[in-house]
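# Turn this into a structure:
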Amino acid sequence: RETDKTDSRDSTGPRKRDRIKEFATKCKKMVTTTKRPDETAVTTSPTTAVPNAGGETESSCSAEKTAVSEATTPELEQKMECRPPICLIPIKEHTDFGLSLSGCGFLSVYHFGVVKCFLRNGQPLVSKIRRVSGASAGSLVAAMFVLAPDDMDRSMAAMCEMADELNALKLGALTPGFYLGERLVQIVDELLPKDISKANHRLFISLTHHKTRENRLVSVYQDREYLIKCLNASCYIPMYSMGLTAPPPEIDGQPYIDGGYTNNLPDYSDLRTITVSPFCSKCDITPPDDVGFDWKMTLGNQHMKVNLRNIVRGAQSLFPPSRATLKHYYDQGYRDAFKFLLENDTLERETGSSV
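I've put the predicted structure just below:
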C-alpha cells in the first residue's frame, strides 16, 4: 500500500494515518459514485438475479428505461443513489410493487410499525404489492405480512416477549444453555398458519451459503416445515443463535446462515421495490437522522449512513433494549411509513383512524 510522502516526515503512527486515509478515500468514492441510468441498470448482484415474476419482456424493460430518463430529476437521483433506475419513476406511475424488509434483529419492531401503517392507511398500495422480501428478522415480518396480516399485533407481542426473555438473562442470547434459534423456531411455528401456499412466488427469503458466501433468494416452499427452515436459516448467526459449536441449518442439503451477510435488503431491477430499514440509509422508509457529515458504508448489499445512532441501533438489534425503546421504534416505523404514503399521494386513511 502506497503512503503519502508528506506524512513520511512524521514517524508517529504512519499505519494508523494510512488506514484513516484509505477509509476516507473509500467513503468519498461511495458518495461520489456516478448515477447515470445506463450505468446503474441491471447488474450481476444477487438482488437482480431473481427472474421476473410478472413475466415482463425485454421490450418492457427498455420502456422502463425511457420512462426513467424522462422522470429523472437531480433531487430524485440523489435520493435514489445506488438503487435500480426503475426507482427514479414516481411511485404513482407504477402498477406493481415489491416490499423489502431489511435484517435488523430485534429492531424488526420498526417493520411491524411500517406494515401496520400500510395495512391501516395504504390499502391502495398494499393491493399492488406482488413480491415481499426479507433478510434475517425482516424475513419473519415479511412472512407474517404475506400469510397472516391480521396477526401482526400478536407477532410483535411475541417478539417483545422474546426480548424480555433475553434481557432477563445475564448474558442475553450468549447465556450458556439458552439457544435463541430454538426459541425462534417455536415462535414461528406458533404464528404461521397451516396453509402457506400464498407464500410461493410472493415471499422471497434471503439466505447466505455458509461455505461459498453466495446469496440465495428462496421463493418456492415445498411445505410448511420447509418454510420454517428457511426462516430459521435466514436468521441464523453463527455462535450467536445456537452456541459456539452448533452447525448451521441445512436447506436442500446445503448449510445456510443469515441472509443479511450477503443481501440484507433485496432490491430488484424489474419491479419498483419499497425498501424499509430501521438503520438510517438510502431506503424509501428509514429514520431521518440529521448528521453533519454524509459518510456511508455497505453491509450485506445495503448502503447505510455512518453515525452514532446507527451504531447504537446495531447493538440493540442483537441485545434488545427495553420495551419502551422497542415501542419507540414501532412508533417511528409507523410515522415514517405514514410520511411515505403522504408524500407519494397514496394515503387512504380509515374513517376515524388516528394519526
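
# Please count neighbours and contacts with C-alpha atoms only from this point.
Will do.

# Could you name the specific helix or strand carrying residue 153?
Assignment of secondary structure by DSSP states H and E places residue 153 within helix 152-167.

# quick one: buried residues of the following helix or strand past that helix?
Using DSSP H and E, the helix or strand that follows helix 152-167 towards the C-terminus is helix 180-191. For helix 180-191, a neighbour-count test (16 or more other CA atoms under 10 Å) marks 180, 181, 184, 188, 191 as buried.

# Adding distance to residue 243, write the residues you listed out as JSON lines.
What follows is the buried residues of helix 180-191, written out as JSON lines (distance: CA to CA, whole Å):
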{"residue": "180", "distance to residue 243": "9"}
{"residue": "181", "distance to residue 243": "9"}
{"residue": "184", "distance to residue 243": "14"}
{"residue": "188", "distance to residue 243": "20"}
{"residue": "191", "distance to residue 243": "25"}
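
# ok, back up a step: report all helices and strands that the helix holding residue 153 contacts.
In terms of contacts (3 or more CA pairs under 8 Å, 6 or more residues apart in numbering; DSSP states H and E), helix 152-167 is packed against helix 109-121, helix 137-147, helix 323-343.

# I'd like the structure of this one too, to check against the first:
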Amino acid sequence: MLMQDEVKKFIYSALKSSFWNLLFGGRILKVIRDALNRYLPPNAHQLVAGKLHVIITRVRDCRSVTVSEFASREDLIQALICSCFIPLYFGLLPPMYRGVRYVDGEIGMWRASFVSRTTITVSAFAGEYDICPKDSPAAFLTFQISDCILQISKRNFCRLLYIFHIPTNQVLEQYFACGYQDTVSFLKRLSK
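As a prediction, this is how the structure comes out:
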C-alpha cells in the first residue's frame, strides 16, 4: 500500500504543479511516462510478458494491434504511452512504437472484434464493461463502441469533463477508490 500511496502522491503533485494543465492534454503523458520510469521495476517487461496485452491503433490504417511481448522496459513504457494517446487532446503528432505511430487502442477496435470471453474490458466510464463505474441502471441512452456499450448519463458526462479539467485530489481519491473496488468486485465474481 505504501508504494501505491507514493505513486498517487507523485502523480497528483506533478499534475497540480503546471500551468500547462489548463490546456488540452497538458503534461499528462509526460507525467505518466515519468511515473512509469520511476516506479516500474527494471524487469517489468519480463514480468508482464504474455500476461499484459496492450491494444494500440496503428495510425496509417486505423487497425488495432495487440502487443504482449516487450523487448525492454522502455518498449513496454512506449506501448503504454501509445495506448493512452488520444488524438488532438494530447497533441497532433502521435507517439511511435517500434518506428510506427500509434494511438489509443479503442479508436481502431470498431474495425475488428478484439473482445472475446477471455478479454477483460476496462473503462473509466459506466457501461457494459467488466471493470467500470456502476451508475444507475436506468440509463436512458447508450452508445456502442466495438462490443462494449457506454451509458450516456449525467455522471459519465461529469467524468468526461474531468478529462478537460483535472479534478481536485479529493475527487481523484474518490475515483481511485471506486476503481479499486470495481476491480476487486470483478475479481471476486471471476473466482466464483
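
# between the helix holding residue 153 of the first structure and helix 323-343, how many degrees?
Following axes from the mean of the first three to the mean of the last three CA atoms, to 10 degrees, one obtains 140 degrees for the angle between helix 152-167 of the first structure and helix 323-343.

# For helix 152-167 of the first structure, which outside residues touch it?
The contact list for helix 152-167 of the first structure (CA atoms under 8 Å, 6 or more residues apart in numbering) reads 106, 109, 112, 116, 144-145, 172-173, 187, 191, 319-323, 326.

# Name the residues of it that come out as buried.
152, 155, 156, 158, 159, 160, 162, 163, 164, 166, 167.

# now for the second one: what does it line up with in the second structure?
The equivalent of residue 155 of the first structure in the second structure is residue 7 (alignment by TM-score structural alignment).

# measure that match to residue 90 of the second structure for me?
The spacing between residue 7 of the second structure and residue 90 of the second structure, counted by CA to CA, to the nearest Å, is 22 Å.

# Just give me the residue closest to the centre of the second structure.
By CA atoms, centre = their mean, the second structure has its centre lying nearest to residue 84, at 5.8 Å.

# show me what contacts the residue lying closest to that one once chain neighbours are set aside?
Using CA to CA, 6 or more residues apart in numbering and skipping the chain neighbours, the partner closest in space to residue 84 of the second structure is residue 104 (5.2 Å). Residue 104 of the second structure is in contact with 55, 56, 57, 82, 83, 84, 85, 86, counting by CA under 8 Å, 6+ apart.

# Residue 20 of the second structure reaches residue 26, doesn't it?
Yes: with contact defined as CA atoms under 8 Å, residue 20 of the second structure reaches residue 26; the gap is 4.9 Å.

# Those two: who's more crowded?
residue 26 (20 against 13; other CA atoms under 10 Å).

# For residue 136 of the second structure, see how far away that one is.
32 Å.

# cool, residue 43 of the second structure as well?
Distance, residue 43 of the second structure to residue 136 of the second structure, by CA to CA: 42 Å.

# Count residues in the vicinity of the aligned partner of residue 298 of the first structure in the second structure, would you?
Counting by TM-score structural alignment, residue 298 of the first structure lines up with residue 144 in the second structure. When neighbours are counted by other CA under 10 Å, residue 144 of the second structure registers 12.

# I figured residue 144 of the second structure hits residue 128, correct?
No: here residue 144 of the second structure does not reach residue 128: they are 9.4 Å apart, not a contact under CA under 8 Å.

# which neighbours do the two share?
Joint contacts of residue 144 of the second structure and residue 128 (CA under 8 Å, 6+ apart) are residue 150.

# ok, back up a step: neighbour-wise, which of the contacts of residue 104 of the second structure leads?
Within these, most neighbours by other CA under 10 Å means residue 56, with 29 neighbours.

# I'd like the secondary structure assignment at the counterpart of that one in the first structure, please.
Mapped onto the first structure by TM-score structural alignment, residue 56 of the second structure lines up with residue 207. Recorded secondary structure, residue 207 of the first structure: strand (DSSP: H, G, I helix; E, B strand; the rest coil).

# Look up how far residue 238 of the first structure lies from residue 207 of the first structure.
Separation of residue 207 of the first structure from residue 238 of the first structure (CA to CA): 13 Å.

# Quick check: neighbours shared by these two?
residue 257.

# What segments of the first structure are strands?
97-101, 129-135, 203-209, 215-218, 250-251, 254-258, 273-276, 296-299, 302-305 (DSSP state E).
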